[in-house]
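> The sequence isn't on hand, but the structure is:
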C-alpha cells in the first residue's frame, strides 16, 4: 500500500497551487509535535492506570492538524470519531476535557461542543456521518427559509476511516449529501487498517475517493503525510461545499503507526518490517526537514517546540489524573430534553438504593 499519493482532484474541484507561508507551516508543525507527544503519553497513561483505554493516532498528525487548519472554526462544525485527538487539539478543545471519555468520566468528552464547534467523540463506526450531513442540510434549509443565497454556507467536516467507509451509514450519508447538495466534507483517513484488516481486503478498488462519483460528489486523493497538501485539498473541498455546489470526498492516505487501541496487539497481524515498508515518511520529520532545509527553522527551534509540548503534556496529565467521578444522578438528567415517568421512576429507585448503600 502506498501512502504517498500525489494530490489529485476528480470532478469539479480545483486545488490552489499556492504554497503555505512559512509561519503557517511552523504553527502547524508545533501543533503536530504537541499532538505526537500527547498521543504517545496517553498510551503511557493507560499503562499507568490513569485512563482505562485510548485509541492512538501516531502517523495521522498531518491529516488531522491540516484538515482543521482549512476550516473556519467560528462557523464550521467538526464531527469526529474516537481517534481525533489531534483534530480536537487543533480545534482548540481543552485536552483534559477531551480525555474525559478515555478516563471514563463522561461519554463523548466534557468540552462544550457548541463553543468549540466539535461534537462529542463518536464511537459508533460511521454513525456521525449522518449527523454531519443532517447538520449541513440544516444550514441549507436555514438559508432557504431566510431568503439568503446559498453561496457562503457553513460546512461540516466528518472524519471517518477506511474501515468505516464499508458501513451502510456512509452510503446513506453520501447519497443524501449528493441528492441535496449539503455543504459537507467527508474526510477519509485511510490509515491502511480496519483494526486488523488491511485496506485492500475491505475496500473494493482500493480507494474510497473513487466512490464519490457514484453519488455525484467530486473527490480528492491526497498524501495524508504532507500537511501542506492536506490543507490545500481540504480548503478546496470546503470552498466547493460552501458555494452551494455540494459535498466533497477527501481521502488522505496515511498510516496508523501504532495499535488500533491500547487493547490491540498489531504484532498479530503485521510485522515491524511491514510497518517500515508501508508507513511512508513520518509527517513530522518530513516537515522539520523541509523547514530546516529552507532556512525557516533551526534545530533549536524544533527543540523549543518539543519542550513546549512536554510541558503541555504534563499539565494535561495532571488535569486528567485529577478528574473524579461525576455525580451518579447525571445518568438520568441528560437522556431526554424532557424527562419521562419511567426515567423519573428509575432515578427515584437509584437514589433510594444509593442512599441506602
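On my side now, so go ahead. Owing to the predicted nature of the structure, the values given are computational and were not obtained by experimental measurement.

> okay, CA-based contacts and neighbour counts for the rest of this
Noted.

> Enumerate every residue touching the closest residue to residue 237 other than its chain neighbours.
Excluding its sequence neighbours, the residue lying closest to residue 237 (Cα to Cα, 6 or more residues apart in numbering) is residue 248, at 5.8 Å. Contacts of residue 248 were listed using Cα atoms under 8 Å, 6 or more residues apart in numbering, and they are 184, 185, 186, 212, 217, 218, 219, 220, 237, 238, 240, 241.

> Just give me the neighbour total for the fourth one.
Around residue 212 sit 23 other residues, with neighbours defined as other Cα atoms under 10 Å.

> circling back to that earlier point, now that we have the contacts of residue 248, which one has the most neighbours?
residue 184 (33 neighbours).

> contacting residues for that one?
Neighbours of residue 184 in contact, by Cα under 8 Å, 6+ apart: 132-133, 136, 155-158, 177, 238, 241, 246-248.

> Distance check, it against residue 289.
Noted for residue 184: a distance of 34 Å to residue 289, by Cα to Cα, to the nearest Å.

> sec struct for residue 259, please.
Here residue 259 is recorded as coil under DSSP: H, G, I helix; E, B strand; the rest coil.

> here's the one I want to compare it with:
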C-alpha cells in the first residue's frame, strides 16, 4: 500500500474540533480518541487485548528501567514512551520465526516474543542476555546506528536462496537514514528483491537533530522509490494501522498472493513480479510517524534542543489511551479487563527485574564471544583481568554506591 492508498478519513486529517494532527499524510485506522477512521484489521478480540497488554507492559518496563538507571542499577537505557505501538504491533504482524533486527529502543518486540528474563540482564551489561534474545529470533540490539541493516538484508537474501518462507524485519530510527549502511542495505534489498520489511521510526529527532535537518526528501518513505520498491507512511502511534501495514508488507515479502492489504485490496507495484499475484519477495520501507516523549537515552537532556511544550501536540495521539478507548468503545474490554492488564504488566516487569538482579556475573564473559576464536591479545587481556580480580577481589572493580 503506497502513501496514495490511504483511505479517506485516514490521511492525517482530523474531524473539526479534534486536536491538531502533527503527522501529515499517513495511513491511519484509529483517531485520537480511539474512534475508527479506517479499516480495522481482522483480528480476534483476544489478539487486540494482547496488543494492548504488550504496549502497557512496554511502558511499565520503560518506567521501571529509567528508575533503575537513575539508581545506578542498570546502564544507559533508551526510552520507548510514545513508540510502543510501532514495535509491538509490527511484531504481532509477523510470524514467530521471522527474525527481528532492532536498533535499541524497540523493547516492544522483545515483550511480544515472550520477554525473557535475560533481557534486563543484557541492559545491565551481561552478554549472556543475548542468548535469551536468540531463542526468540530477536537479534541483539545494535549501538552502531544502522549497522544492523546490511545484516538484516543478508539474512533475507539467505531466506530467498534457501527458499525459506521467512521474512527479516529491521527496525531503525530516522537518523539511520543518514548512514551509508542504510543506503547500501536498501540498494541490495531492491536489486535482489529480498523478503524484508524495513521499519523506520521517525520520532522527529535523531538525538538532537530534527528530522528536517536529516534529509531534503519530503518524507523518509519516499526514499524507497530510489531503490525500486514501495514506501509507506503510517501513523506509528496507531497500533492497528501499524499492524495492517506491516502485515501487508510481510505478505508481500513472502510473495503471498492470499494476503489482504491494509486497505482491503491487493496492490501491484509491477517491479520484480513473476507470479500471478504480482509479487515475488518484494521489500517495503515503512515510515512510522511518531514522537519520542522522553529523552533519547538516559544520558540525554532533551530540554537543551527542544521546547518543553513540543510534546503537547503529540500527547493526544498517545498509543495506549487510544487503544484502550477503542477496546472500550467496541465492547472488547471493560474496567476489569483494563485493571487485569495493568496488574499483569506490573507483575511481569517485576519478575524480569528480580531475575536480572539475581544474575551472578562472571568477568570472563566479556571476552567469550568477541571473535569465533579468541586471539592471543584478547587472551592476554582476559588473563590480566582475572589475575587482578584474584589479587584484589571483584568488589574493587565495582563502583561504590
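Arrived safely. All values reported here derive from a predicted model rather than from experimental measurement.

> Report the TM-score for the pair.
Remark: TM-score between the superposed chains equals 0.88 [TM-score structural alignment, normalised by the length of structure 1]; 339 aligned residues with a Cα RMSD of 2.2 Å.

> Stretch 302-313 of structure 2 aligns to what range in structure 1?
Alignment note (TM-score structural alignment): stretch 302-313 of structure 2 is matched to residues 266-277 of structure 1.

> so how far is the matching stretch off the chain centroid?
24 Å (Cα atoms, centre = their mean, to the nearest Å).

> again with stretch 108-128 of structure 2
Going by Cα atoms, centre = their mean, where stretch 108-128 of structure 2 is centred and where its chain is centred differ by 14 Å.

> Which positions within that stretch qualify as buried?
Using 16 or more other Cα atoms under 10 Å as the test for burial, stretch 108-128 of structure 2 gives 108-113, 115-124, 126-128.

> what does stretch 162-180 of structure 1 give?
162-166, 169-171, 173-178, 180.

> In strands only, show me those residues.
If you go by DSSP state E, the buried residues of stretch 162-180 of structure 1 have nothing in strands.

> follow-up on the earlier one: which residues touch the match of stretch 302-313 of structure 2?
Contacts of stretch 266-277 of structure 1 (Cα under 8 Å, 6+ apart): 196, 257, 258, 259, 260.

> let's see it at 7 Å
Residues outside stretch 266-277 of structure 1 that contact it (Cα atoms under 7 Å, 6 or more residues apart in numbering) are 196, 257, 259.

> Check stretch 332-343 of structure 1 too.
With Cα under 7 Å, 6+ apart, stretch 332-343 of structure 1 has contacts from residue 347.

> Quick one: end-to-end distance for that stretch.
First residue to last in stretch 332-343 of structure 1 (Cα to Cα) measures 7 Å.

> go on, stretch 322-337 of structure 2?
OK, stretch 322-337 of structure 2 end separation, Cα to Cα: 16 Å.

> now that stretch: which residue numbers in structure 1?
Using TM-score structural alignment, stretch 322-337 of structure 2 pairs with 286-301 in structure 1.

> Identify each buried residue in the matching stretch, please.
Neighbour-count burial for stretch 286-301 of structure 1 [16+ other Cα under 10 Å]: 287, 288, 291, 297.

> what comes into contact with it?
22, 29.

> Kindly report the same for stretch 185-195 of structure 1.
156-163, 198-199, 237-238, 247-256, 260.

> So which of the buried residues of stretch 108-128 of structure 2 belong to strands?
Among the buried residues of stretch 108-128 of structure 2, no member lies in strands (by DSSP E).

> mind checking what residue 61 of structure 2 lines up with in structure 1?
By TM-score structural alignment, residue 61 of structure 2 lines up with residue 38.

> and the equivalent of residue 104 of structure 2 over in structure 1, what does it touch?
In structure 1, the residue paired with residue 104 of structure 2 is residue 82, using TM-score structural alignment. Counting by Cα under 7 Å, 6+ apart, residue 82 of structure 1 touches 55, 121, 122, 123.

> top of these by neighbour count?
For the contacts of residue 82 of structure 1, neighbours tallied by other Cα under 10 Å; top is residue 121, 23 neighbours.

> Alignment lookup: it to structure 2.
Aligned by TM-score structural alignment, residue 121 of structure 1 pairs with residue 141 of structure 2.

> Secondary structure element holding its match?
Assigned by DSSP states H and E, residue 141 of structure 2 belongs to neither a helix nor a strand.

> what does residue 343 of structure 2 give?
Applying DSSP H and E, one finds residue 343 of structure 2 within helix 335-357.
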